[in-house]
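Q: The sequence isn't on hand, but the structure is:
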């Protein structure tokens, strides 16, 4: 009976941490695409030899890799428990420990470094894109879409423009539009606000996933011990 309860609890926890890991990975994919979309608008000549990888660009890939690793780990765990295979459970314990360490490290880096570094990265990137928008029509159009999506105006605010574009306003009424334009914040400030919250949510999700992984590891060790006791008996 105890063994069945352990197996049931183990499978439930595995499903839960897999769901949280995959949701985090999906969010990381969305964030990667959003970052790439804006960085592709920068001055190519300025960045073509720049091999620096910033944490806002690297962290999402770590969470995506963890999501893929978690699927493999879950398969090892479920097969190990289902077939009562000790080798698979030992493999599971090793890899789930690696997942816990990666998630803990990623969460710590996000809190200690990534949030602050993202401000510098966002500031430099949006300033560069805004300069390109003044020189190229295609970049201006894309930056206008960016302003509409984030409800922001210019890099630092409406003062960046001599003539404020319609992308800084969602209303067709001129009076209302002028009021909205004057209240719009710069895209750097708005982007930093959203990135900060994305990182906070990602860190929280990775913490929840790591916690569930620890519970799963404890259950896996308990199941492994019960299997060894059966062999001795």
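A: Good, I have the coordinates. What you see is a predicted model, and the numbers here were worked out from it, not measured in a lab. Numbering: from 1, shown residues only.

Q: Could you use CA atoms for every contact and neighbour count after this?
A: Will do.

Q: List the contacts of the residue positioned nearest the centre of the chain.
A: Geometric centre of the chain, nearest residue: residue 28, 3.4 Å, by CA atoms, centre = their mean. Each residue near residue 28 by CA atoms under 8 Å, 6 or more residues apart in numbering is listed here: 60, 61, 63, 64.

Q: Got another one to weigh against that:
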């Protein structure tokens, strides 16, 4: 039986959609692998096994998406109602899990923020200067976000780092708290003035006085609508894929 134009169109759309879906699985698994391999310092800063477990979950979910996308492509090409049914069921399951995760994130968002603040402060107070991975991660974060300490530079005054042997006891915070002219070089704009709070331009030109929690929250807030839009877009694509699978199944049934 010669395929109708509508059936060919549905098959093509479903194949293209699932190829994109398959690529998203590759990306998700890739990010999870990157976190496990290259982000030990970040994991050390937040110091909780849940983070590394989350990375492994991302790898697992990415692999699962790869399988589902492959089934969708094959189901569309071979017009297999069995594969399309499996694909629809798995896509619906993913959609429901994402919906539940979004609801839980909105409910427990404040708890997550408190956890991040608590763990950041604990690693700064107890492990900065003691563990190289933690120290490097804090220094890099302070340079990137242009911040100092969890809530401010005074956090270092109560840390173990302040009690340790240092080259210059008059420096009450690390060099990474200083403003820099070029992040690729990482050198302070003026190291001497960075440690001179009497300078009238100290807080604006030479020293990062804001805490990293505040800067990180602002960074997230500036991008929350983008993240929300991406999430809604992905959900709409998944619904579109389920609708295409149903339509293709009906066309196959009517042609049998």
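A: Received the coordinates, thanks. In this text, all values refer to a predicted model and were calculated from it rather than measured experimentally.

Q: And the TM-score, once the two are fitted together?
A: Scored against TM-score structural alignment, normalised by the length of the first structure, the superposed chains reach a TM-score of 0.76; 221 aligned residues with a CA RMSD of 3.3 Å.

Q: what helix or strand does the residue nearest to the centre of the first structure sit in?
A: Per DSSP states H and E, residue 28 of the first structure falls inside helix 2-39.

Q: could you say which helix or strand contains the aligned residue in the second structure for residue 211 of the first structure?
A: Aligning on TM-score structural alignment places residue 211 of the first structure opposite residue 236 in the second structure. Counting by DSSP H and E, the element that carries residue 236 of the second structure is helix 212-255.

Q: which helices and strands does that helix pack with?
A: In terms of contacts (3 or more CA pairs under 8 Å, 6 or more residues apart in numbering; DSSP states H and E), helix 212-255 of the second structure is packed against helix 5-38, helix 81-107, helix 132-145.

Q: Make JSON lines from those helices and add distance to residue 126 of the second structure to it.
A: Output for those, formatted as JSON lines (distance: least, CA to CA, whole Å):
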{"stretch": "helix 5-38", "distance to residue 126 of the second structure": "23"}
{"stretch": "helix 81-107", "distance to residue 126 of the second structure": "29"}
{"stretch": "helix 132-145", "distance to residue 126 of the second structure": "10"}
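
Q: which of the ones you listed sits most buried?
A: helix 132-145 (a mean of 20; mean count of other CA atoms under 10 Å).

Q: now that helix against helix 212-255, angle please.
A: Angle of helix 132-145 of the second structure versus helix 212-255, following axes from the mean of the first three to the mean of the last three CA atoms, to 10 degrees, is 90 degrees.

Q: Quick one: buried ones out of the contacts of residue 28 of the first structure?
A: Buried subset of the contacts of residue 28 of the first structure (neighbour count, 16 or more other CA atoms under 10 Å): 60, 61, 63, 64.

Q: Would you indicate which residues of stretch 185-197 of the first structure are buried?
A: Under 16+ other CA under 10 Å, the buried positions of stretch 185-197 of the first structure are 185, 186, 187, 188, 189, 190, 191, 192, 195, 196.

Q: same question, stretch 173-185 of the first structure
A: Within stretch 173-185 of the first structure, the residues that count as buried by 16+ other CA under 10 Å are 177, 180, 181, 184, 185.

Q: try stretch 107-119 of the second structure
A: Those buried within stretch 107-119 of the second structure under the rule 16+ other CA under 10 Å are 116, 117, 119.

Q: Can you flag which of those residues belong to helices?
A: Those of these mapping onto helices are 116, 117, 119, per DSSP state H.

Q: Let's have these in TSV, adding distance to residue 65 of the second structure.
A: Shown next, in TSV, are those (distance: CA to CA, whole Å):
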residue	distance to residue 65 of the second structure
116	29
117	33
119	32
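
Q: Tell me the one of the buried residues of stretch 173-185 of the first structure nearest residue 3 of the first structure?
A: residue 185 (58.6 Å; CA to CA).

Q: Just to confirm, what residue in the second structure is aligned with that closest one?
A: Residue correspondence to the second structure (TM-score structural alignment): residue 185 of the first structure is matched to residue 210.
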